[in-house]
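**Q** sequence and predicted structure are below.
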Amino acid sequence: MSWLNTPDPVAGDAASCDPVETIIVPRTSDLGGFSVRRALPSARRRMVGPFIFFDQMGPAELLVGGGIDVRPHPHIGLATVTYLFEGEMYHRDSLGTEIAITPGALNWMSAGKGIVHSERERAERRLEKRPLFGLQSWVALPKHLEEGAPAFQHFGADAQPEFSDKGASVKLIAGQLFGHKAPVQTASDMFYADISLEPGAKIPLDAGWEERGLYTVSGRISIAGQSFDPAQLLVFKAGDHLVVENNTPEAARFVVLGGEPMDGRRYIWWNFVSSSKERIEQAKEDWRRGRFDTVPGDAEEFIPLPDR
């Protein structure tokens, strides 16, 4: 008898024994020189725990002179979470933050009632070819923090908890998992981790979280006899005890993410997330009329409000 909100397997019904509730194949966009795969939001799934947006950037080799050049743009009601496997991005925001994001480090920018930031590259990096590979996600804020003060947190790669056992290696990006806790202050109960499995290795996925997802990064993994290739978001049924295995001769890498369900529905339009449609309309007008703060040192350009 199952003890969480998961139906018991039905004899003769293979689907009832399948722990994977949804498989999302991200849609791909070409941003000129590199591709972005977007897994959330999707028509099949809007959120996983507090995660409302999930992009894979690259892997790509950026050419001389080209690269990341995202002009200042606004956010409300969310925290941006940037994590790189390869390459570098340069973050500036309206709080006055200026910092390079490097592999294994974490940038956590909480927009609250409103923040503006840009994501570019330093001029010296554009002088040569270089890699870019990473993830950017948005975490929706609880209702009582949607109109809070904006804030920024950065933790270098050496500040992120890392642990390993029998060929399974984990770097905890945010939240809590396997008895460890990341240093970043999150707005809700959640987990987000970068996991690698050597050939023959396996690792369980905590059944205590109600909403759980896994995004395949490289290599092939198996769960309950099913194999999954890179660039897929798997969303699991609540309460099932899962084991992720690598039965191939090559290493595999994936991230796990999720947490408790949000405190109500969230609306998303462009870079704005809110529990209120009216608040999003206000944010549109504020950006159109220049009411957001500007980014020190990067105030001459901005991304206009989309015509949609």
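**A** All right, it came through fine.
**Q** all contacts plus neighbour counts: C-alpha atoms, from now on.
**A** OK.
**Q** element containing the residue nearest to the spatial centre of the chain?
**A** Geometric centre of the chain, nearest residue: S137, 2.8 Å, by Cα atoms, centre = their mean. Element membership of S137 [criterion: DSSP states H and E] is strand 130-140.
**Q** against that first model, consider the following:
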Amino acid sequence: MTAISIEGKQRDLGDGFVVRRLLPNLKARHVGPFVFFDHFGPASFHEDAGLDIRPHPHIGLATVTWLFEGALRHRDSLGSLVDIHPGDVNWMTAGRGIVHSERTPPDERHHGQDIHGVQVWVALPKAHEEVEPEFHHHGKASLPTKDIDGGSLVVVVGDAYGERSPVKVFSPMFLVQARLRRGTRLPMPEEHAESGVYVIEGKVSLGGLTLGAKDMAVAFDGERPELSVDDDALVMLFGGEKLDGERHMWWNFVASSPELIERAKADWKVANHERFPKVPGDENERIPLPEH
């Protein structure tokens, strides 16, 4: 089966912090329910410096943060306050509306730190896109791991390879970290119609494509492709059930209709709107609604 190569683009989130954005893409607006995929770092902060993503809103999606290095402090308008470290999962269901910030924790900021990870957005099914917002943190020890011939897997979200993550999801999907040795062959999960691979380190092949670090390939309906490892590799595997219709995306908003986007834009313009209240402990800043 032939896979589709996805080329990422650099995006500056402010203060010189650059991410590599793979989804959405003209070749693949979404893979399963995954509508957004950012790879950030590796980056180093000097002493008393760090990442500061000010409070901003979301609707219609769930966010997943997965770190390889460093730490991030999550706060949201529900009152959640938690530091995420490598191997932990932060799953935030925006639903009808939530506001959150992500910043380098004070201790790491004082000493300086390296940061490296991925953040993905999952579109909620139409039946759930306006659910009440939720936030759940899952520690590293709670996630299922599996040793295979040639490497090891961590099932971060969803179900794959006979394992199921404890993270609450709203549709069939999978997000898996795989550390694989050269010569390993690993088929994509057969129970999911759409799948993709993103290479963090090493070199792999999928569906006739050779992929190095920071390369992505995706595959849709048809025979499940097999991943072959050309050099020791660290990869993220992801995908799931086909999304139940196209989504509109504007800034941090994802919705099945443009009317929901317009309503969210109008609500965010109103400081302390009922749907988008302030973030406890981070009340003094907010990212304004973009002009375009």
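**A** Nice, thanks for sending it over. None of these values were measured; they are calculated from a predicted model.
**Q** what do we get in structure 2 for the residue nearest to the centre of structure 1?
**A** Per TM-score structural alignment, the equivalent position to S137 of structure 1 in structure 2 is V120.
**Q** D293 of structure 1 now?
**A** So D293 of structure 1 corresponds to P277, using TM-score structural alignment.
**Q** surely that match forms part of a strand?
**A** No - using DSSP: H, G, I helix; E, B strand; the rest coil, the secondary structure at P277 of structure 2 is coil, not a strand.
**Q** show me where the stretch 201-308 of structure 1 has strands.
**A** 202-205, 211-218, 221-223, 226-228, 233-236, 242-245, 252-259, 267-269, 272-274 (DSSP state E, counting those that start in this stretch).
**Q** for these, give me JSON lines that also has distance to E61 of structure 1.
**A** Below are the strands of the stretch 201-308 of structure 1 laid out as JSON lines (distance: least, Cα to Cα, whole Å):
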{"stretch": "strand 202-205", "distance to E61 of structure 1": "31"}
{"stretch": "strand 211-218", "distance to E61 of structure 1": "17"}
{"stretch": "strand 221-223", "distance to E61 of structure 1": "26"}
{"stretch": "strand 226-228", "distance to E61 of structure 1": "25"}
{"stretch": "strand 233-236", "distance to E61 of structure 1": "24"}
{"stretch": "strand 242-245", "distance to E61 of structure 1": "30"}
{"stretch": "strand 252-259", "distance to E61 of structure 1": "20"}
{"stretch": "strand 267-269", "distance to E61 of structure 1": "30"}
{"stretch": "strand 272-274", "distance to E61 of structure 1": "30"}
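**Q** quick one: the ones you listed as CSV, columns for mean neighbour count and distance to T186 of structure 1 too.
**A** Output for the strands of the stretch 201-308 of structure 1, formatted as CSV (neighbours: other Cα atoms under 10 Å; distance: least, Cα to Cα, whole Å):
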stretch, mean neighbour count, distance to T186 of structure 1
strand 202-205, 17, 21
strand 211-218, 22, 17
strand 221-223, 19, 29
strand 226-228, 13, 30
strand 233-236, 22, 22
strand 242-245, 18, 25
strand 252-259, 22, 11
strand 267-269, 16, 20
strand 272-274, 24, 17
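**Q** and the ones you listed: which comes nearest A193 of structure 1?
**A** With Cα to Cα, the closest approach to A193 of structure 1 among these belongs to strand 252-259: 5.4 Å.
**Q** packing partners of the closest one?
**A** Counting contacts by 3 or more Cα pairs under 8 Å, 6 or more residues apart in numbering; DSSP states H and E, strand 252-259 of structure 1 is packed against strand 190-197, strand 211-218.
**Q** CSV for the ones you listed, including distance to V170 of structure 1?
**A** Listed next are these as CSV, based on distance: least, Cα to Cα, whole Å:
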stretch, distance to V170 of structure 1
strand 190-197, 5
strand 211-218, 14
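**Q** looking at the ones you listed, which is nearest to A283 of structure 1?
**A** A283 of structure 1 lies closest to strand 190-197 among these, at 27.0 Å (Cα to Cα).
**Q** what's the matching range in structure 2 for that closest one?
**A** Taking TM-score structural alignment, strand 190-197 of structure 1 hits residues 173-180 over in structure 2.
**Q** run the chain-centre distance for the matching stretch.
**A** Relative to the centre of its chain, stretch 173-180 of structure 2 is centred 13 Å away, using Cα atoms, centre = their mean, to the nearest Å.
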